[in-house]
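> Predicted coordinates and the sequence they were generated for:
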Amino acid sequence: MNIKKLILLITSLLLIIAGILAYNFYAKIYKSNTTKEGYVYIPTDSNFDQVSELVRPFLKRVKPFNWVANKKNYPNTIKAGKFHITNGMNNNDLVNLLRSGKQTTIKLSFNNQDTFEKLAGRIAEQIEADSISILKAIKDPTFLKQNGFESKNALAMYIPNTYEFYWNTSATTFRKKMLSQYNRFWNSNRLAKAKKLNLSKFEVITLASIVQKETATVNERPKVARLYLNRLQDKWPLQADPTIIFALKQKQGQHKVIKRVLLNDLKIESPYNTYKNAGLPPGPIAMPDISSIDAILNPANHNYYYMCASITNIGQHEFAKTLSQHNRNAAKYQNWLNKQGVNR
């Protein structure tokens, strides 16, 4: 073999080797490496080994991902959050996504929780922050005082709804956003309606919490709201059984199940006893839905002062204008409870 052929052969081999190396280099970076679509949740203060394990179930090959991540200095720029991984992503795009911190938001929702503890537990199921840190944040006396709340009415700040958050939201960031949402909820229109009723925001929510507990039927809430407003405006006691149940649970424990309010219960010493105390209780007895709040602000038009649970339309009420009519409705209901064997 002459020298020219040898040089040509060596050159060809070098080109082939260079091509293979170039392809492997390219494949590590740009060849599809994810096998499925889904979300990866990267906790705060994660290190690269932890991230690599979290991403592993989505990858065909882990080593090329690790190689690209190190080349792009990702181990030193890890960001927490929820990230959407799509099927067919290459390592370059995947690392760029994680490194950018461009995470997917979550839809955080909660309904009417009775206590701060229940609220904290519900929120902790949906974001990274744990229930202890959330509970501490939402009960923080300094925060409450700075924003015009007290422990007895602070539950009013949380309007049940669905909100957009980042998964790695801290407890204090959650609290801050909920305060912002609360202020947004109380727009000029709602404030004007509350003023017309001669009620503060806290008083509206306190009364709404009673309506919330009194009826699960959304369409009936404006009617129940007007009944309580009639009583308030005419200086009558509210005589709302849900406030008695609230007072009993405060003394006997939140786990207590009470299906029937007895006459002896009405004697309980509590500022939440609306049979013994005139006006509204000190604060909400639950977290009312928007429908209950708006029922107070947009009540039905009637002159009923009494109501009793209906035995013909379960979950609704029989309304009355006079005590004698109400007593007849109440007797029917008590007889029905006795037949059902509901003693407590």
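Arrived safely, thanks for sending.

> drop to CA atoms for contacts and neighbour counts, all remaining ones
Will do.

> Tell me where the stretch 201-344 of the chain has helices.
For the stretch 201-344 of the chain, the helices defined by DSSP state H, counting those that start in this stretch cover 201-214, 221-233, 241-252, 290-297, 323-340.

> could you check the angle helix 290-297 makes with the second one?
What that stands for is helix 221-233. Interaxial angle, helix 221-233 versus helix 290-297 (axes from the mean of the first three to the mean of the last three CA atoms, to 10 degrees): 40 degrees.

> What of the third one?
Regarding helix 241-252 and helix 290-297, their directions subtend 120 degrees when assessed with the same axes, to 10 degrees.

> do the same with the last one
Our comparison of helix 323-340 with helix 290-297, counting by the same axes, to 10 degrees, yields an angle of 160 degrees.

> Just name whatever secondary elements helix 323-340 is in contact with.
Counting contacts by 3 or more CA pairs under 8 Å, 6 or more residues apart in numbering; DSSP states H and E, helix 323-340 packs against strand 306-309, strand 317-320.

> Does residue 120 touch residue 134 like I think?
Yes - under the criterion of CA atoms under 8 Å, residue 120 makes contact with residue 134 at 5.6 Å.

> which ones are touching the residue nearest to residue 274 when sequence neighbours are not counted?
Leaving aside its chain neighbours, residue 274 sits nearest to residue 239 (4.9 Å; criterion: CA to CA, 6 or more residues apart in numbering). Contact analysis of residue 239 by CA atoms under 8 Å, 6 or more residues apart in numbering lists 273-275.

> Second structure follows, compare the two:
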Amino acid sequence: MKWRYLLVSFGLILIIAISVVFYLSSPFSSDSSLKAFVINQGESVVDISNRLGKNRFIKSPLIFIFWSALSGQKNNIKAGKFEIASSWDVKTIISKLTSGGSTDYWFKIIPGQRLEEFTKDNLVPATSGKEGYLFPDSYLIPEYFTPEEIVAMISKNFDQKIKSLNIKSQDLSEIVTLASLLEREAKTKIDKQKVAAVLINRLKIGMPLQVDAAVQYGRDTITKPTKYWLPLSKTDLQIDSPFNTYQNRGLPPSPICNPGLDSLFAAQSPISSENLYYISGHDGLMHFAATLVDHNANIAKYLK
């Protein structure tokens, strides 16, 4: 009798559980109109399911994860732009998201890249004069966009990002150029702020900036190598280029790469100091000095 009771109870629980699963798997609503849903590169199934729920495409993010795992499709969801409807059940949505979206494509700019590292032949004319002003990010580009429209989209993102920095228009060129140096010279936000102070201190006293990355940019602009940013040779330091910051004083004439937001912030908000020198040590850290004596000591300690 006890076993029969347990069996009946288990059966009822199972029926209720199955009913709940099927209810939560059913369409969110009867709205059959197609709406855009974008999946970003590298986005996890948890984030995708939460956004599907937030945008009222599914009733339960947990059920979406359950069915995608059960069907073996959890790792097959593709990045892109999709047209889906709230009248679709969870299985139909999963099928759509794993079959590929539109022919729109992702375009990525990595902080510190120069134009030639991410522009294809058809983009080159549209990016002329845009070095430093194409904000590093991942962009979902509509398949029908012209090169000019692509650059306009990226430039608009740059304008939106720098609003938070309150950069005066008359200072923008110098800030972006300085930020491009910081992007190549330092990794962390704090180190970028410290390097910014060093470079500004040098500018104030008319001392050459001696930034290797700027010389690399000038050299590579002349030689057009297959790989950019290779270490400098002693001969490279003698090249005739306005970007040779060993031979020319002041900032380079224009940015040397496309800096991220941390570098732009650092150029605008340096950490004040009296330092005139810095190195990246073998210990993975940056070391700063106010005098040449201390700088040479840092070299002896961290680079030899």
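Ah, there it is. Quick caveat: nothing in here was measured; it's all calculated off a predicted structure.

> How alike are these chains, TM-score-wise?
Once superposed, the chains reach a TM-score of 0.60 (TM-score structural alignment, normalised by the length of the second structure), with 218 aligned residues with a CA RMSD of 3.6 Å.

> before we move on, the earlier item: how about the helices and strands packed on helix 323-340 of the first structure in TSV, adding distance to residue 212 of the first structure?
Listed next are these as TSV, based on distance: least, CA to CA, whole Å:
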stretch	distance to residue 212 of the first structure
strand 306-309	14
strand 317-320	14
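
> Tell me which of the ones you listed lies nearest to residue 282 of the first structure.
Evaluated with CA to CA, these place strand 306-309 nearest to residue 282 of the first structure, the distance being 22.7 Å.

> against the second structure, where does the closest one fall?
Using TM-score structural alignment, the residues of the second structure aligned to strand 306-309 of the first structure are 277-280.

> mean offset of that stretch relative to the first structure (after superposition)
Compared with the first structure after fitting, stretch 277-280 of the second structure deviates on average by 1.3 Å (mean CA distance after the TM-score superposition for the first structure).

> Give me the contacts around that stretch.
Contact with stretch 277-280 of the second structure is made by 195, 198, 286-292, 295, 298-299, as judged by CA under 8 Å, 6+ apart.

> do stretch 243-257 of the first structure as well
Counting by CA under 8 Å, 6+ apart, residues outside stretch 243-257 of the first structure touching it are 210, 258, 261, 265-266, 268, 270, 272-274, 281, 285.

> Buried residues, it. List them.
Residues 243-248 are the ones in stretch 243-257 of the first structure that count as buried (16 or more other CA atoms under 10 Å).

> Then stretch 117-126 of the second structure?
So, applying 16+ other CA under 10 Å, buried residues of stretch 117-126 of the second structure: 123, 126.

> which residues of the first structure fall in strands?
For the first structure, the strands defined by DSSP state E occupy 38-42, 81-85, 105-110, 161-166, 306-309, 317-320.

> Go through those and name the closest to residue 335 of the first structure.
So among those, strand 306-309 is nearest, using CA to CA, at 12.0 Å.

> Where does residue 92 of the second structure sit, in terms of helix or strand?
helix 90-98 (DSSP states H and E).

> Identify the farthest-apart pair in the contacts of stretch 243-257 of the first structure.
In the contacts of stretch 243-257 of the first structure, the most distant members under the criterion CA to CA are 258 and 281, with 19.6 Å between them.

> ok so, going back, of all the helices of the stretch 201-344 of the first structure, which lies closest to residue 108 of the first structure?
helix 290-297 (16.3 Å).

> So which other helices or strands are in contact with the closest one?
Against helix 290-297 of the first structure (3+ CA pairs under 8 Å, 6+ apart) you get helix 188-196, helix 201-214, helix 221-233.

> For it, give me the average deviation versus the second structure.
Helix 290-297 of the first structure sits 0.8 Å off on average (mean CA distance after the TM-score superposition for the first structure).

> Give me the buried positions along that helix.
Going by neighbour count (16+ other CA under 10 Å), the buried part of helix 290-297 of the first structure is 290-297.

> and residue 252 of the second structure, what pairs with it in the first structure?
In the first structure, residue 252 of the second structure lands on residue 281 (TM-score structural alignment).

> hang on, that match packs against residue 206?
Yes - using CA under 8 Å, residue 281 of the first structure makes contact with residue 206 at a distance of 7.4 Å.

> Between the two, which is the more surrounded one?
residue 206 (25 against 20; other CA atoms under 10 Å).

> how about that one, what's its match in the second structure?
Under TM-score structural alignment, residue 206 of the first structure pairs with residue 177 in the second structure.

> measure the closest residue in space to that match that isn't next to it in sequence to residue 133 of the second structure for me?
Nearest residue to residue 177 of the second structure in three dimensions, chain neighbours excluded: residue 255, at 4.1 Å (CA to CA, 6+ apart). Between residue 255 of the second structure and residue 133 of the second structure the computed distance is 9 Å (CA to CA, to the nearest Å).

> what residues do these two have in common as contacts?
residue 176.

> Put the buried members of the contacts of stretch 277-280 of the second structure into a ChimeraX selection.
Buried members of the contacts of stretch 277-280 of the second structure, defined by 16+ other CA under 10 Å, are picked up in ChimeraX with:
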select :195,198,286,287,288,289,295,298,299
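
> Need the counterpart of residue 292 of the second structure in the first structure.
Residue 292 of the second structure maps onto residue 323 in the first structure, with residues paired by TM-score structural alignment.

> try residue 153 of the second structure
Aligned by TM-score structural alignment, residue 153 of the second structure pairs with residue 177 of the first structure.
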